[in-house]
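Visitor: Below: sequence and its predicted model.
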Amino acid sequence: MTRRPRRTRRDQRGLAISVEAAVVLPAIVLFIGLLISLARLALADQHIGAAAAAGARAASLERSSTRARAAASDAVDAAMQRRGLACDATTVEIDAAQASRPVGQYGVVSVRLTCAVRLSDVTLPFIPGSLDVTAERTSPVDPLRGK
């Protein structure tokens, strides 16, 4: 009669640690991926807001609507390049109709910037390929410009 080795409590404890690792490690990896995605979105939101504010400020310094739109577009492009933000698609809407008001009258210009932030390289199954981040900023037109 051959004797089979008995499983000891020590052997079972090693098995429990393996099962815990198999359950916990994927959850930790998913959590870290989610944190990276949220951090990327938060940074993109800050950069998009700063670029929209730069565009609105540049437009508010011009005297005509056409020049205000051009200045805002140039300022937004420069701010996006300076911050190194790469968007899959960018939409810039500039409302500079009040920039051509006569001297002494108040007005505002606004810039709305939308950027499709890429998340596909994070490679989590429940995160879409990209998400849109939008910021809108306004700036008052200087009523005494040109004096």
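Guide: Structure's in. What do you need?

Visitor: C-alpha from now on. contacts and neighbour counts both.
Guide: OK.

Visitor: helix/strand/coil for residue 21?
Guide: helix (DSSP: H, G, I helix; E, B strand; the rest coil).

Visitor: Tell me how far it lies from residue 14.
Guide: According to C-alpha to C-alpha, to the nearest Å, residue 21 and residue 14 sit 11 Å apart.

Visitor: again with residue 76
Guide: Residue 76 is 58 Å from residue 14, by C-alpha to C-alpha.

Visitor: more neighbours, the two?
Guide: More crowded of residue 76 and residue 14, by other C-alpha atoms under 10 Å: residue 76, with 24 against 10.

Visitor: For the more buried one, give me its contacts.
Guide: 51, 52, 54, 55 (C-alpha atoms under 8 Å, 6 or more residues apart in numbering).

Visitor: now the helix or strand containing residue 30: how far from the chain's centre is it?
Guide: Per DSSP states H and E: residue 30 is located in helix 9-60. Its chain's average C-alpha position is 14 Å from that of helix 9-60, according to C-alpha atoms, centre = their mean, to the nearest Å.

Visitor: Which positions within the next helix or strand after it qualify as buried?
Guide: Going down the chain from helix 9-60, the next helix or strand is helix 65-83, by DSSP H and E. Neighbour-count burial for helix 65-83, counted by 16 or more other C-alpha atoms under 10 Å, picks out 65, 67-77, 79-80.

Visitor: putting a second one here so we can go through both:
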Amino acid sequence: MASQGSAAVWTDDLGRPGTLARLQGELAPRYDVGEEVGRGGMGRVLRAYDRDLRRDVALKVLPRGSSRKRALRLVEEAQVSCQLEHPSVLPVHDVGIDGSGAVFFTMQLIPEHETLRDVIERLRGGDPKAFAEFTFERRVRIIQQVCHALDYAH
């Protein structure tokens, strides 16, 4: 990665503009970025508002200073995800690099809700409300939905 002004220029191994260079752009004019709604192995997920499309989105962004290899992996994740059209797979809306060189993609924002991880923790902890809300039959349906999405993706 070479620097040109404040924007990063990404090249392939031969010094030609690569996938990351083609994604170069400004994040600020299009998105109003809000609070963090999640964090994972690839980076943070932030609530954002897409001014162009007039909708709330989840914006997944790598930490600044991430390696080129990691940035390409995030772009690959977005490219693969956007090809999947399934009710249990979130659609990807946009992918790019902001003016500081941070790689990002946006996807459908799920309204605030309890995550599957939260539900599993409550069930493991023996929470009677969790068992009442998530009956055996409902848990089986959720697992089936996850399995169908994984099967579709692979």
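Guide: In hand now; what should we look at? All values derive from a computational prediction rather than experimental measurement.

Visitor: Would you pull the TM-score for this pair?
Guide: Superposed pair, TM-score by TM-score structural alignment, normalised by the length of structure 1: 0.22. Supporting alignment: 62 aligned residues with a C-alpha RMSD of 5.5 Å.

Visitor: follow-up on the earlier one: which strands or helices does the helix holding residue 30 of structure 1 pack on?
Guide: Other helices and strands packing on helix 9-60 of structure 1, by 3 or more C-alpha pairs under 8 Å, 6 or more residues apart in numbering; DSSP states H and E, are helix 65-83, strand 107-118, strand 130-141.

Visitor: Could you check the angle the last one makes with helix 9-60?
Guide: Counting by axes from the mean of the first three to the mean of the last three C-alpha atoms, to 10 degrees, strand 130-141 of structure 1 lies at 30 degrees to helix 9-60.

Visitor: elements contacting strand 130-141 of structure 1?
Guide: helix 9-60, strand 107-118.

Visitor: I'd like to know which elements the lengthiest helix in structure 2 is packed against.
Guide: Longest helix of structure 2, by residue count under DSSP state H: helix 136-153. If you count contacts as 3+ C-alpha pairs under 8 Å, 6+ apart, helix 136-153 of structure 2 packs onto no helix or strand.

Visitor: buried ones in that helix?
Guide: residue 149.

Visitor: so where do the strands sit in structure 2?
Guide: 2-4, 7-9, 31-40, 43-50, 55-61, 92-97, 103-108 (DSSP state E).

Visitor: and of the ones you listed, who's closest to residue 122 of structure 2?
Guide: strand 31-40 (18.9 Å; C-alpha to C-alpha).

Visitor: Quick check: the gap between the residue most central in space within structure 1 and residue 57 of structure 1.
Guide: For structure 1, the residue nearest the mean C-alpha position is residue 44 (2.2 Å; C-alpha atoms, centre = their mean). Using C-alpha to C-alpha, we find residue 44 of structure 1 at a distance of 20 Å from residue 57 of structure 1.

Visitor: likewise residue 21 of structure 1?
Guide: Applying C-alpha to C-alpha to residue 21 of structure 1 and residue 57 of structure 1 gives a distance of 54 Å.

Visitor: Show me which of the two is the more surrounded one.
Guide: Neighbours were counted for residue 21 of structure 1 and for residue 57 using other C-alpha under 10 Å; residue 57 has more, 24 against 11.

Visitor: Do I have it right that the more buried one meets residue 111?
Guide: No: here residue 57 of structure 1 lies out of contact with residue 111, judged by C-alpha atoms under 8 Å, at a distance of 9.2 Å.
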